[in-house]
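Visitor: sequence first, then the predicted structure:
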Amino acid sequence: KGNNNLVKAVRACWASLFTARAIYYRVKNNFEHMKVLIAVVVQKMVNSDKAGVTFSVNPSTNNENEIVVEACFGLGEAIVSGSVNPDSYIVDKNSMEIKSRDIKEQEWAYVRDESGKTVKKTIKEEMRGIQILKNEEIIKLAEIAKKLEEHYNKPQDIEWAIEKDKIYVVQTRAITTIKKIEEEKEAEEITIEEQKTTEEETEKTPAEESSDISNAEILVTGNTASPGIASGIVKIVHEVNELSKIQKGDVLVTKMTNPDMVPTMKRASAIVTNLGGTTCHAAIVSREMGIPCIVGTGNATSVLRENTIITVDATHGKVYKGRITIKKPKQAEEIRRDYGELITATQIKVVMDFPEYAEKAAATGADGVGLLRAEHMILGTKVHPAYLVKQGRKQELIDILVKGISTVARAFDGKPVWYRTLDAPTDEFKSLEGGSDEPEEENPMLGWRGIRRSLDQPGFLRAEFEAIKKVHEIGLKNVGVMIPLVTRVDEVRRAKEILDDVFDDEYVEFGIMIETPASVWIIEDICKLGIDFVSFGTNDLTQYTLALDRNNDLVQKHYDELHPAVLAEISRVIKICKKYNVQTSICGQAGSKPKMAAFLVRQGIDSISANPDAVQKIRQTVAITEKRLLLDAERRNLRPQQ
């Protein structure tokens, strides 16, 4: 509101003409920078009750005879950013009849408050799951889309808002990426086995399935981040504001994912990125979600074509042209043997980011949660946590954490759940409300993060501890807390003081992450200070020990958690912790690797945390290793004395 803010907003629009993406687009298409113009339209704010987008051609199937209308409650930002699953309606363009309705349950909406700010508002229970648009509104929006397409003589992507039953079209633009149906059919002819292009047939095939695919064309290759196979339509995302085009079953192709993309990642059948290694954001999140993912292709966003069909074989790091059904040969069918439940002395736990997957993770039979990350619970609110505290809204933050932590604690009732305090680099905070003051850092991985930041902003750390206390008070006392990126004994001491003050000296399990070489070398002093457990964060420990960026695909070939230096650090810490009766665990991605698991068991680790899909495999490895150790010990006892 106000003239000054209006001028700032207009200037920001003008400045967008010279963003990196805009400059790149002009260079790529040979447009002269000084001959491209931009106009800024200033219009009344539509305080919408409902909002959404309309496509005059079905963007999922390229069907020119269908109009797709998507809608959400409140302001349109929720649907454009991909933060909510919208209602989706398909209208026959010729008869103007509604062909299908896909109704989703929307729990919250963006609304404009009295001060003019955009805020989240919870939708009443009775309003959730009802059809957002009236039938006549759907038809009216379809008619508008048809008229706009006829006027511009091109398929249109239209944004609209409804306020007090009046429809406002706030934007329309040509869908330049829509391919003709004839081209789509031609693309399908190269497939190994033709199938109908429907959402239902976008399927994942178990990683161990294979068939002769010698005739298929490989488009790009990369590193396996999350195994599996899926087919779908390519949707390339360069900016966060493009996320709304991802439909259920599409293949998300992007430079690299970030926390803002998580709601959209859940809709994708597969993910392909230009950058990243096996421990990058895309890899970690896709593994927990069970979505096939290939990272580090280098050129997927430039080689893959929008709206074409591809098959992502993430197990082997290959992307094929067309839709391929890979069938398991009969002779290779898995022979299942029931050996009974495996019982191991070493506990096998899971790593978790998303509380909504807690029941699924618990169903693996895991012995607890070795790492419950705070980042996605907090970043999912779209508001900077320190900003909430500063605004006197700390209770909102506590409630969010209590809801997420208690969901996991209930699913693992009676088993330990170790919550790690916030460890988000500054670049992950910038896009949040209140994040504009985040510092610019050359290398956020080595910057203001982990416990060093939490101690600089103790109000937020205290809020995390208060949330855990509240979880304990409702009877879920299986939750412990650990602090990340420790480099000094004093950091542990100060964190313990805040924890003891919040809990009023009531007992709560307290531990630290071993992620830095510094923590390896001061571990004895930390044990003397008094901790219950340590957990190896091998993702960071490896990158800090080997001096390489784990998100840089150029050095991925050197990234090795089994490097002798890393193994020596782990061995040293386990040995010292045993001396002080401190539990040892691992929660990095290396815990999902059988070789690392076998090494850890031999060193005497107390528990290993793996991705949910790797729990049984790691339990088998641990069981075999433990039996081998027992057998070796027995053989030594039976060996004749010389």
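Guide: Thanks, I have it.

Visitor: please count neighbours and contacts with C-alpha atoms only from this point.
Guide: OK.

Visitor: Asn291: neighbour count?
Guide: Check again: residue 291 is Ile, not Asn. 26 (other C-alpha atoms under 10 Å).

Visitor: list the contacts for it?
Guide: Ser226, Pro227, Gly228, Ala268, Ser269, Ala270, Ile271 (C-alpha atoms under 8 Å, 6 or more residues apart in numbering).

Visitor: settle this for me: the second one is touching Glu288, isn't it.
Guide: No - with contact defined as C-alpha atoms under 8 Å, Pro227 does not reach Glu288; the gap is 11.3 Å.

Visitor: more neighbours: those two, which one.
Guide: Counted by other C-alpha under 10 Å, Pro227 and Glu288 do not tie: Pro227 has more neighbours, with 26 against 19.

Visitor: skipping adjacent residues, who's closest to that one in space?
Guide: Thr315 (4.2 Å; C-alpha to C-alpha, 6 or more residues apart in numbering).

Visitor: check contacts around the one you found.
Guide: With C-alpha under 8 Å, 6+ apart, Thr315 has these contacts: Ala207, Thr224, Ser226, Pro227, Gly228, Ile229, Pro292.

Visitor: elements contacting the one helix or strand Ala568 maps to?
Guide: Element membership of Ala568, judged by DSSP states H and E, is helix 564-579. For helix 564-579, the elements it packs on are helix 517-521, helix 523-529, helix 538-546, strand 583-586, helix 594-603, judged by 3 or more C-alpha pairs under 8 Å, 6 or more residues apart in numbering; DSSP states H and E.

Visitor: below is an additional structure, to be compared with the one above:
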Amino acid sequence: MLDVMKNDIYDLEKINLSDLKAVGEKAIALSQLSQQGYNIPSGIVVGSQVLEAILSQENDSIWQRIQKLDLNDYETLKATADQISHHIETQSLDQEWCQQLYQIMTVWETNHIIFRPSLVFPDQSVSVSGLLTSYCSQCDLKAIEFGLKKVWKSLFSASSLFYWQQQGISWNKLGLAVIIQRIESAIASGILEVNPQQWQIKAVRGLGYSLVRGESLPETYKINPHHHTIESHQLGYQTRIYSLDASLQITSPQTEVETEILTSQQLSQLINLAAKLQATVNQNFSCEWTFFPQENSFQLYLTQFSAQVTMFKPSASSSLIVKGLGVARGRVTGKVYLVGKDDDRAFPTGSILVTKSITTDNLPLVKSAGGLVTESGGMTSHGAILARELNIPAVVGAKGAIEALQGETEVTLDGDQGEVLRPSQGEKTRDERKIDVNPPRDSSVLATQLMVNVSQSDRAIALSQLPVDGVGLLRSDLMLLPLLREKPLSTWLSSHREAFSQRLASLIAQFADAFFPRPIFYRSTDWLTLQQQDVSLLGIRGTYSYVKDSDFFSAQTFALRYLQHQGYYNINLILPFVRTVEEVKFCKKLLTEIGLEKSCQMWIMAEVPSVIYLLDEYLKVGIEGIAIGTNDLTQLLLGVDREKGEFGDQYNECHPAVLQALKTLIEKAREGGISCSICGQGVVLYPELVEKLVGWGVTGISVEESGINTVYNLIARSEKRILLEAARNHLNQK
């Protein structure tokens, strides 16, 4: 029997700073806020000395055993974790001490309690997000010992052991206290992030599990900290709601998954809380909050607090130089290189490339850049697409950037906020790119194909390792730019036509080989010449350009035929920006003459609104699928040029007209017995689209690399929801 004492229990409302080594930073923060009048759920803390006493019962020193672990030997790592877990499990806690804990909890008059870990470690900057386990249970005597042990064991899971060792953290400095608090079913929960430049409020229905586990996209408000006004508001997307009954329950919303969560009164309370906390804490912070029901109203509580949050905290010497639209996430500080001004000097790798737009001349520079700033463009412009594919922070639509940055030797580029700033004094060159390295949380096999959009051949092998069904859009325009930098297109076609086709074939083959036998959909070039400047949206482009001059298209089809002869039967063709049935007939005839075999499916991009009305005619020509390009379709339906950043607020892929067009195209494709995929940024910008698309019967969704994991989970949940509704309807009919 483990000997524990009453002084191992701390009242959360009365903890002193001198108790830090026993209760941990998380408990100290909550206690200090409680003592200053903030609403914190009632709680107690079981000090870290209790776990220390449990571990001291082990004859063979646990610390020595851990220090000798080989991180590459997973079996030994897992065995050690299991041994420690078993040791903790078999230790019996003093029942009088447990009864003491329970007596304290009965005063709270709650049916449920939550056990939260509070790490004791000198370096509070170390992130332990996702490593340590919280546990929710009914408030009864039997649950106390089980809940404490569940949290304690999480400190020694295989993933935790690996992390502590990899970080070189000394085990004799580690400790773990456990916060026990009352918890109720919540109306809404979320996260409040505060810095001097912006406040951000994220909210989900019910308890916050769906948010912290990444199972939902929260309703998000961005608040101006000076005027307390809403700068932007984005609806969330939630298919799971956590509540409390006999245990932690998961339910699906009975209404639309995309609705407002916070009332105006609740939002006002959160804004007031942010203002009050900022004055109290006087530094950047993040906190978790919950609205618990209270009779006919609600009460706002703080449940977690951290002043160590990865937000930008500008110093007095930082200043905004130019602002645009942030289109590729991350933050980087580097030397400035102005296209058109600095062309006489070598481009330093990792520099911030500043240009009017992306051209054949500056593409190689983009691939070596640490960040990108363009004066033109929007969220779906070529510069934005390329930056996201290369995973470099980018700001587009930054008017006057070249002039504004003359004389600047080094700047900080913030792709999240869309800002280019003068770095603070002493700030070193750094790179904080946002890379999604976590696998999809849902391991379901998808019925809807998930594919990737790509253009850079050096990414082929890495992308083939993603959980995708192939390449849904191989962007030829961007892929060909390096070749056109070597020679003008006219020179390639007039004097080196065969070499051009061979070089193109070798580029496509890198994808065909890496993904084989998964399909590759090569979209042929959209422009008559990729070296055009300031091309009109409605100019000579797409299949119309093939009719005007077929040489370029013909050279591409010869490359595809060559690959077929090499055994790559996973390559298919998508015709871009189709305006008329006659254009498709022309291309079909050319493919037949060249001898491209039937294994190469011919699809068309559904970008021009007339396709909605002429799809039956295209089916008669022999197309085998359509790829809906939401970027062009949206701008043509709404009359908004996506390359013009000033129209960003009007460019909306969830506009009712766009939704009706998508629904009609998908349903007509199903009726015609052909495949229908979506290729565009819309499903990433507007995740609520996914459930609609899956419900209408889309056969595939193709997105950029950065959106794969998010869209994978959205598709999986949408398909499960459809199956659940079908099962309910079937039961109701019985």
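Guide: Alright, I've got the coordinates. Since we're looking at a predicted model, the values are computed, not measured.

Visitor: superposed, what's their TM-score?
Guide: Here the superposed chains carry a TM-score of 0.61, computed using TM-score structural alignment, normalised by the length of the first structure; 418 aligned residues with a C-alpha RMSD of 2.8 Å.

Visitor: give me the PyMOL select line for the contacts of Thr315 of the first structure, limited to the buried ones.
Guide: Selection of buried members from these for PyMOL, criterion 16 or more other C-alpha atoms under 10 Å:
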select buried, resi 224+226+227+228+229+292
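
Visitor: from the chain's centre, how far out does the host helix or strand of Leu119 of the second structure sit?
Guide: Using DSSP H and E, the element containing Leu119 of the second structure is strand 112-120. Mean-position distance between strand 112-120 of the second structure and its chain equals 28 Å (C-alpha atoms, centre = their mean, to the nearest Å).

Visitor: tell me the helices and strands packed up against the very next helix or strand once past it.
Guide: As assigned by DSSP H and E, the chain's next helix or strand after strand 112-120 of the second structure is strand 135-138. Packing partners of strand 135-138 of the second structure (3+ C-alpha pairs under 8 Å, 6+ apart): strand 112-120, helix 141-154.

Visitor: the next helix or strand after the last one aligns to what range in the first structure?
Guide: Remark: after helix 141-154 of the second structure, the chain's next helix or strand is helix 158-166, criterion DSSP H and E. Mapped onto the first structure using TM-score structural alignment, helix 158-166 of the second structure covers no residues at all.

Visitor: got the angle for helix 158-166 of the second structure vs helix 141-154?
Guide: Interaxial angle of helix 158-166 of the second structure relative to helix 141-154 (axes from the mean of the first three to the mean of the last three C-alpha atoms, to 10 degrees): 40 degrees.

Visitor: which position in the first structure pairs with Ala509 of the second structure?
Guide: Match for Ala509 of the second structure (TM-score structural alignment): Ser406.

Visitor: what about the residue lying closest to its match once chain neighbours are set aside, how many residues nearby?
Guide: Residue nearest to Ser406 of the first structure in three dimensions, not counting chain neighbours: Val471, with 6.0 Å by C-alpha to C-alpha, 6+ apart. Neighbour count for Val471 of the first structure, taken as other C-alpha under 10 Å: 22.

Visitor: what lines up against Thr713 of the second structure once you look at the first structure?
Guide: Let me fix one detail, which is that residue 713 of the second structure is Asn and not Thr. Per TM-score structural alignment, Asn713 of the second structure is aligned with Gln620.

Visitor: can you map out the strands along the stretch 251-400 of the second structure?
Guide: Using DSSP state E, counting those that start in this stretch, the strands of the stretch 251-400 of the second structure run over 285-294, 297-306, 319-323, 325-328, 330-338, 352-355, 371-374, 394-396.

Visitor: need these in JSON lines (columns: distance to Leu33 of the second structure).
Guide: Below are these laid out as JSON lines (distance: least, C-alpha to C-alpha, whole Å):
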{"stretch": "strand 285-294", "distance to Leu33 of the second structure": "11"}
{"stretch": "strand 297-306", "distance to Leu33 of the second structure": "9"}
{"stretch": "strand 319-323", "distance to Leu33 of the second structure": "32"}
{"stretch": "strand 325-328", "distance to Leu33 of the second structure": "35"}
{"stretch": "strand 330-338", "distance to Leu33 of the second structure": "32"}
{"stretch": "strand 352-355", "distance to Leu33 of the second structure": "42"}
{"stretch": "strand 371-374", "distance to Leu33 of the second structure": "40"}
{"stretch": "strand 394-396", "distance to Leu33 of the second structure": "38"}
